[in-house]
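Participant: Model the structure of this input:
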Amino acid sequence: MSAPLIETELSGLRLLRRGKVRDVYEVDEDHLLIVATDRISAFDCVLPTPIPRKGEVLTALSRFWFRKLEGIAPHHLITTKIEEMPQEVQRHADSLQNRSMLVRRAEVIPIECVVRGYLAGSGWKDYQRAGEVCGHLLPVGLREAERLPEPIFTPATKADEGHDENISETRMADLIGREMTQRLRELSLKLYSAAESYARTRGIIIADTKFEFGRDADGNLLWIDEALTPDSSRFWPVEEYRPGSSPPSFDKQFVRDYLESLAWDKRPPAPPLPDEIVNATTARYLLAYRLLTGDEL
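Facilitator: Sure, this is the predicted structure:
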């Protein structure tokens, strides 16, 4: 196994931003290079310990979903093959192989388009406290991890650092307009429903996920960033799913659960992860990829 990639420095390419996981470079005025590192974040903190092969899984799974669901939403992905990228990218092939996407440049719409199909995480906590999730009033008596009567759209503001903030659709409309809000809600629900139906046939429940969108130079709406990965979604095994308790996960909830067991106040600096947690997380990400795609990475 190659050494985990924590950070990139690519000469000849201008670094636009370094996110919690991805480094984004300008290739030219129409194209960007998105590099998925092996960094992992939890509770809005980047952890000091990387997860080997994580960036490979995020890239390959995003490629899979973008291609599979492009009939629902056009996307920004051009290629993940280094040999098909410009020469200035190819000369960094050793560090970029299997973890890079050449994409169409887009103006990012600053909203996290979250769809929840099951009652979990912060949604479960909100329901216990108020009987609703992000303004959606839900039936009485639902259990933890229970499937919702229908998926709900719960937008949030985007934050490169610190906490995303859940917002109402009314607030979303104030920020980006009523028509765009409606388009993004409908598109997000369609993408989630199609992905969730397919994933169930592969033994995985997608409990919730988030989508991001942008506009290209011609004003066309594009699905951008990552697509239904273990970083952006909550994955549960169908065979072990039981409403009433938190199911085991194929995503970074495994890391969150470990961190919850520590006396950590969830403020930087985050604690390091022990080897057994790191190795088990890598194994979960690889298994999620294999189950969903039918291929070994």
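
Participant: hey, let's count contacts and neighbours off CA atoms from now on
Facilitator: Fine.

Participant: measure Asp174 to Trp236 for me?
Facilitator: When distance is defined by CA to CA, to the nearest Å, Asp174 is 35 Å away from Trp236.

Participant: Likewise for Arg143?
Facilitator: Going from Arg143 to Trp236 by CA to CA gives 16 Å.

Participant: What is the neighbour count of Trp264?
Facilitator: When neighbours are defined as other CA atoms under 10 Å, Trp264 has 12 of them.

Participant: where's it, which helix or strand?
Facilitator: Under DSSP states H and E, no helix or strand contains Trp264.

Participant: ok, now Asp174?
Facilitator: Going by DSSP H and E, Asp174 is in helix 169-176.

Participant: Report the contact partners of Lys252.
Facilitator: Taking CA atoms under 8 Å, 6 or more residues apart in numbering, we find Lys252 in contact with 42, 230-231, 281.

Participant: For stretch 67-74, which outside residues touch it?
Facilitator: The contact list for stretch 67-74 (CA under 8 Å, 6+ apart) reads 187, 190-191, 194-195, 221-223.

Participant: For the comparison step, fold the sequence that follows:
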Amino acid sequence: MPKRWSTKDVDILRPPSEHEPGLATFRFTDDYSVFHYSKMPDRIPDKGEALGRMAAYTLRRLEQAGVPTHMVAFDPPRTMTVKFLRILDPARGELHPGDRARLVPLQVIYRNRLPPGASVFRRLAAKKVTLDELGLTGLPTPGATLKTPIIEFTTKLEEIDRFITHAEAQALAALSDAQVAEVKRLAHVINGVVNEIAQSRGLTYADGKVEFGIDGDGRVILVDTAGTADENRFTLDGVHVTKQILRDFYLARGLEADVQRWAAEGRPRSTWPTPEPLPGDLLSLVADMYRSLCELWTGETIWGAPPLYDLASKLRAWQLPAPQSATRPS
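Facilitator: Reported below is the predicted structural model:
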């Protein structure tokens, strides 16, 4: 479900009740955000359509695999009708065990690979997380594929998301033992389906994130999107072909550290300086990347975009060298 700086336009058709989800439309826009800054100064042509089509394709595949989702219908090129849930903030005492038709206020991150410089290594070194908490028996080799994907949780409704333990996640989201077990099970199923699609397209799938909700029957369902260039990190011959390219551009300019500092200082968002815009050649290249990845992912020719392999060599020039380039999805 979107934060107030979401890159989706939301139109509520029917508000949710305590016992039943409502109905809304998501319109995928050409805006984007990195490092929780809010909307960035540029709009990427056709990005919204590319994400909407990729999301709809993936959600259909997930439904076929038995994953219940919030999607009701997709109206090309970029509008999705969804079950709309209540957003109850635990920090305000609004969320209680047994609540239904509501968002699970967590982001669930799954990792198939740990690239050099991944945040996991930094947090392990700082003793902010343990191997046992990650389900690991030893320190993985950077860049290696994990035998079993790692599942992690972050907060969702806070100003800046933060990693929390599985126990903290269950308590924060007011989930029963059965519900948190189902969240983890579905996360593994979703990860498996996305990985299957990625491999069939010649892509390497490092990690991704998903969000869940509780429907009117108390069932855990997938909300928001999965299997897109913004929620997942794919590479082609070692080159990032997702939003990571945009993260790298602004990471090199210190935006992540700036956002963390401004948030820690309690500085109002309205006073945050506007980041520099993307260079024109990078903006055009990223637009083609979104179009090309969408066509590869869905198997549909929509724009006749350049093949992703042809774009990879150009994208490589904008990719930060490891270890700096590995940040979690945001």
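
Participant: Quantify their similarity with the TM-score.
Facilitator: TM-score for the superposed chains, counting by TM-score structural alignment, normalised by the length of structure 1: 0.79, backed by 258 aligned residues with a CA RMSD of 2.4 Å.

Participant: would you list the contacts of stretch 67-74 of structure 1 in a markdown table and tack on secondary structure?
Facilitator: Formatted as a markdown table, the contacts of stretch 67-74 of structure 1 follow (DSSP: H, G, I helix; E, B strand; the rest coil):
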| residue | secondary structure |
| --- | --- |
| Leu187 | helix |
| Lys190 | helix |
| Leu191 | helix |
| Ala194 | helix |
| Ala195 | helix |
| Leu221 | strand |
| Leu222 | strand |
| Trp223 | strand |
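
Participant: Can you report how many residues neighbour Ala120 of structure 1?
Facilitator: Ala120 of structure 1 has 22 nearby residues by other CA under 10 Å.

Participant: Pull up the gap between the nearest residue to it once chain neighbours are set aside and Asp231 of structure 1, please.
Facilitator: Spatial nearest neighbour of Ala120 of structure 1, chain neighbours left out: Ala145 (5.1 Å); criterion: CA to CA, 6 or more residues apart in numbering. Distance from Ala145 of structure 1 to Asp231 of structure 1, counting by CA to CA: 19 Å.

Participant: thinking again about what came up before, of the contacts of stretch 67-74 of structure 1, grab the buried ones for PyMOL.
Facilitator: Per 16 or more other CA atoms under 10 Å, the buried members of the contacts of stretch 67-74 of structure 1 correspond to this PyMOL selection:
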select buried, resi 187+190+191+195+221+222+223
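
Participant: Which secondary structure state does Ala227 of structure 1 sit in?
Facilitator: Put simply, Ala227 of structure 1 is coil when judged by three-state DSSP.

Participant: Provide a list of residues in contact with the closest residue to it other than its chain neighbours.
Facilitator: Leaving out its chain neighbours, the residue that sits closest to Ala227 of structure 1 by CA to CA, 6+ apart is Ser62, at 4.5 Å. By CA under 8 Å, 6+ apart, Ser62 of structure 1 lies in contact with 226-229.

Participant: just Thr281 of structure 1 next, same as before
Facilitator: Contacts for Thr281 of structure 1 (CA under 8 Å, 6+ apart) come out as 51, 250-252, 254-255.

Participant: Among those, which pair sits farthest apart?
Facilitator: Ile51 and Phe250 (13.7 Å; CA to CA).

Participant: quick one, helices of the stretch 101-250 of structure 1?
Facilitator: Shown for the stretch 101-250 of structure 1, the helices assigned by DSSP state H, counting those that start in this stretch span residues 121-130, 169-176, 178-201.

Participant: export these to a markdown table and tack on distance to His163 of structure 1?
Facilitator: Putting these into a markdown table (distance: least, CA to CA, whole Å) gives the following:
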| stretch | distance to His163 of structure 1 |
| --- | --- |
| helix 121-130 | 13 |
| helix 169-176 | 17 |
| helix 178-201 | 22 |
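
Participant: Report how many residues lie close to Gly219 of structure 1.
Facilitator: Counted with other CA under 10 Å, the neighbours of Gly219 of structure 1 add up to 10.

Participant: Likewise for Thr49 of structure 1?
Facilitator: Thr49 of structure 1: 19 surrounding residues under other CA under 10 Å.

Participant: coming back round to it: what helix or strand is the residue nearest to Ala227 of structure 1 located in?
Facilitator: Taking DSSP H and E as the definition, Ser62 of structure 1 sits inside helix 54-68.

Participant: Which is the succeeding secondary structure element to that helix?
Facilitator: That would be, after helix 54-68 of structure 1 and using DSSP H and E, strand 77-79.

Participant: equivalent range in structure 2 for that following strand?
Facilitator: Aligning strand 77-79 of structure 1 against structure 2 (TM-score structural alignment) gives residues 71-73.

Participant: mean per-residue distance, the matching stretch to structure 1?
Facilitator: Comparing stretch 71-73 of structure 2 with its match in structure 1 after superposition yields a mean distance of 1.3 Å (mean CA distance after the TM-score superposition for structure 1).

Participant: which parts of that stretch are buried?
Facilitator: Residues of stretch 71-73 of structure 2 classed as buried under the neighbour-count rule (16+ other CA under 10 Å) are Met71.
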